[in-house]
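Peer 1: What follows is a predicted structure for the sequence shown.
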Amino acid sequence: MTPARRKTVLVTGFSPFPGAPLNPTERLMHRLAKRLGDHQCGVRFMFEVLPTTWAGRNEVTARLRREVRPDAIVHFGVDGSRRTLNIETRAVNQAVRVRPDATGQAPLRPELDPSAERARTATLPAEALRRAAAGSGVPVRLSRNAGTYLCNATLWDSIGSGIPSIFVHVPALPRGRRDTRPSLALIEEAALRIVKETARRLR
């Protein structure tokens, strides 16, 4: 009898980009990999840092989905305007053209796919993941606004691939003692709980 294929969770962060010279999700991928290893309780984990480029959507991210064939995808990205973790429940068919990517390029058109629907709904259980993350003590909210930059485009693509997917926006790291944004250690704990809950639901 052929053994069952081990379930796989693909977890991604992003490299720095204009406005975010230090992207905490890049560091988060390394820290989660050290804590979780490459498998746990029969579930395999893969941690990847995606380039913050429009070209990377096909050259890197789409290739990962094809080659890894994950059973679930949890994307992490930074949004400097947020002060809490936000679990994104929707991606829209829009691409902002006034904000360049890490190579200075803009998307080719204002829609991600001119022939597709206006919005797509995240396909992992957002509320369950929110509750799991909240157990870390970090404030976590559900959000319907993933923006119109590469975070939104990445979630849009992953949902469209048919793989259960979700996106988590984390705030920029705090600056100084009076800054109430969560530390990287707290973000890491919340992210760990999100990834573990995702894996638990695959078993």
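Peer 2: Nice, I can see it.
Peer 1: Please count neighbours and contacts with C-alpha atoms only from this point.
Peer 2: Will do.
Peer 1: Spatially central residue in this structure, please.
Peer 2: Geometric centre of the chain, nearest residue: His75, 1.6 Å, by Cα atoms, centre = their mean.
Peer 1: residues making contact with the helix or strand harbouring that one?
Peer 2: When elements are assigned from DSSP states H and E, His75 belongs to strand 72-78. Strand 72-78 has contacts (Cα atoms under 8 Å, 6 or more residues apart in numbering) with 8-14, 23-25, 124, 151, 155, 158, 163-172, 195, 198.
Peer 1: What of stretch 83-92?
Peer 2: 118-122, 126, 130, 138-146, 148, 152-153, 155-156, 166-172, 180-182, 187.
Peer 1: Which of these are buried? Put it as a PyMOL command.
Peer 2: Filtering the contacts of stretch 83-92 down to the buried ones (16 or more other Cα atoms under 10 Å) takes a single PyMOL command:
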select buried, resi 120+121+122+126+130+138+139+140+141+142+143+146+148+152+153+155+156+166+167+168+169+170+171+172+181+182+187
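Peer 1: Now intersect the contacts of stretch 83-92 with the strands, please.
Peer 2: Ala119, Arg120, Thr121, Val140, Arg141, Leu142, Ser143, Ile166, Phe167, Val168, His169, Val170 (DSSP state E).
Peer 1: Check those residues and tell me the two furthest apart.
Peer 2: Spatially, the most separated pair among the ones in strands among the contacts of stretch 83-92 is Ala119 and Val140, at 22.7 Å (Cα to Cα).
Peer 1: Okay, angle between the lengthiest helix in the chain and strand 72-78 too, please.
Peer 2: Using DSSP state H, we find that the single longest helix of the chain is helix 184-200. Relative orientation of helix 184-200 versus strand 72-78 (axes from the mean of the first three to the mean of the last three Cα atoms, to 10 degrees): 160 degrees.
Peer 1: Helix 184-200 packs against which elements?
Peer 2: On a contact count with 3 or more Cα pairs under 8 Å, 6 or more residues apart in numbering; DSSP states H and E, helix 184-200 meets strand 7-14, helix 24-36, helix 126-134.
Peer 1: second one coming, line it up with the first:
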Amino acid sequence: MNILVAAFDPFGGEKINPALEAVKSLEDTIGNHQITKLEIPTVFHKSKQVIEQELEQRDYDAVLVVGQAGGRFELTPERIGINVDDARIPDNEKHQPIDQSIQAEGEAAYFSNMPVKRMVEAIKEAGVPARLSNTAGTFVCNHILYQLGYLQATRFSNIRFGFIHVPYVPEQVTNKPNQPSMAYETMVKGLTAAIRVIDQQDEKVALGETH
């Protein structure tokens, strides 16, 4: 498969984004998959536009976006992106033409069509903590997962799309007491394991949570 792996630039006053640094460290070939890496802005709508432009230029079989989720202990493949975009127009963009894909005619949510449960198990089998997440939040990470679902439903019907959150790295938590972190090498190991099984069928196992 030809897989586009995108990651966000630093945001929130951070000097680095561990998601981006981990993606940069991925091999260009993982199993039978050819990997193309892309940096995207942590900005509503613009992040989607950058990915859409890349999809228009080359044929991809899958798009995986990686983002930071400070406070999480594990790599967390996301199950669903919800539609909060119709109410999320930044003040500095209100005077600009709005992409029709952020309007309310989109679905309420889009489920990732990647084998997210199999990806979680593959990450764990590689010795890296992982958990299936049922919420990507309401920031740009959720936005891009939702927009990937919209693009798959309306323009690129053959692609698989998904999102994985990664924790902070140790250097980010030196002044953040009690915050978990993970080494870059561990993230890369887990992401590689997840990407390796992107073309497989998902497992029929229950991965629900009680909290």
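Peer 2: Looks like it came in fine. Quick caveat: nothing in here was measured; it's all calculated off a predicted structure.
Peer 1: TM-score for the pair, please.
Peer 2: Superposed pair, TM-score by TM-score structural alignment, normalised by the length of the first structure: 0.79. Supporting alignment: 186 aligned residues with a Cα RMSD of 2.8 Å.
Peer 1: The longest helix of the first structure versus strand 165-170: what angle between them?
Peer 2: Using the same axes, to 10 degrees: helix 184-200 of the first structure against strand 165-170 is 170 degrees.
Peer 1: By how much does helix 184-200 of the first structure deviate from the second structure on average?
Peer 2: Its aligned residues in the second structure lie a mean 1.6 Å from helix 184-200 of the first structure after superposition (mean Cα distance after the TM-score superposition for the first structure).
Peer 1: how about the ones in strands among the contacts of stretch 83-92 of the first structure in CSV, adding distance to Arg57 of the first structure?
Peer 2: Below are these laid out as CSV (distance: Cα to Cα, whole Å):
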residue, distance to Arg57 of the first structure
Ala119, 18
Arg120, 17
Thr121, 19
Val140, 27
Arg141, 26
Leu142, 25
Ser143, 23
Ile166, 16
Phe167, 15
Val168, 18
His169, 18
Val170, 20
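Peer 1: counterpart of Ser25 of the second structure in the first structure?
Peer 2: Alignment note (TM-score structural alignment): Ser25 of the second structure maps to Arg31 of the first structure.
Peer 1: ok, so what distance separates the nearest residue to that match once chain neighbours are set aside from Lys196 of the first structure?
Peer 2: Once flanking residues are discounted, Arg31 of the first structure sits nearest to Glu188: 7.5 Å by Cα to Cα, 6 or more residues apart in numbering. Separation of Glu188 of the first structure from Lys196 of the first structure (Cα to Cα, to the nearest Å): 12 Å.
Peer 1: In terms of neighbours, single out the busier of the two.
Peer 2: More neighbours surround Glu188 than the other of Glu188 of the first structure and Lys196, with 22 against 19 (other Cα atoms under 10 Å).
Peer 1: Under the alignment, what does the more buried one map to in the second structure?
Peer 2: By TM-score structural alignment, Glu188 of the first structure lines up with Val188.
Peer 1: residues in contact with that match?
Peer 2: Ala22, Val23, Ser25, Leu26.
Peer 1: Out of those, which are shared with the first structure?
Peer 2: For these, the contacts that are reproduced in the first structure, applying both residues aligned by TM-score structural alignment, their matches' Cα atoms under 8 Å, are Ala22, Ser25, Leu26.
Peer 1: List only those of the residues you listed flagged as buried.
Peer 2: The neighbour count (16+ other Cα under 10 Å) marks Ala22, Leu26 as buried among those.
Peer 1: from what I can see Cys182 of the first structure touches Val140, true?
Peer 2: Heads up, residue 182 of the first structure is Pro, not Cys. No. Pro182 of the first structure lies out of contact with Val140 (Cα atoms under 8 Å); the separation is 10.8 Å.
Peer 1: Give me whichever of the helices and strands packed on helix 184-200 of the first structure is most buried.
Peer 2: Highest mean neighbour count among those (mean count of other Cα atoms under 10 Å): strand 7-14, with a mean of 23.
Peer 1: Can you tell me which helices and strands that one packs against?
Peer 2: Packed next to strand 7-14 of the first structure, using 3+ Cα pairs under 8 Å, 6+ apart, are helix 24-36, strand 43-50, strand 72-78, helix 184-200.
Peer 1: Which residue numbers in the second structure does the next helix or strand after the second one align to?
Peer 2: By that I understand strand 43-50 of the first structure. Proceeding N to C from strand 43-50 of the first structure, the next assigned helix or strand is helix 56, under DSSP H and E. Mapping helix 56 of the first structure onto the second structure (TM-score structural alignment) gives residues 46.
Peer 1: With the first structure overlaid, report how far the matching stretch is off on average.
Peer 2: Mean for stretch 46 of the second structure is 1.9 Å (mean Cα distance after the TM-score superposition for the first structure).
Peer 1: gap between that stretch and the chain center?
Peer 2: 15 Å (Cα atoms, centre = their mean, to the nearest Å).
Peer 1: Ok, stretch 29-37 of the second structure next?
Peer 2: The chain centre lies 17 Å from the centre of stretch 29-37 of the second structure; the measure is Cα atoms, centre = their mean.
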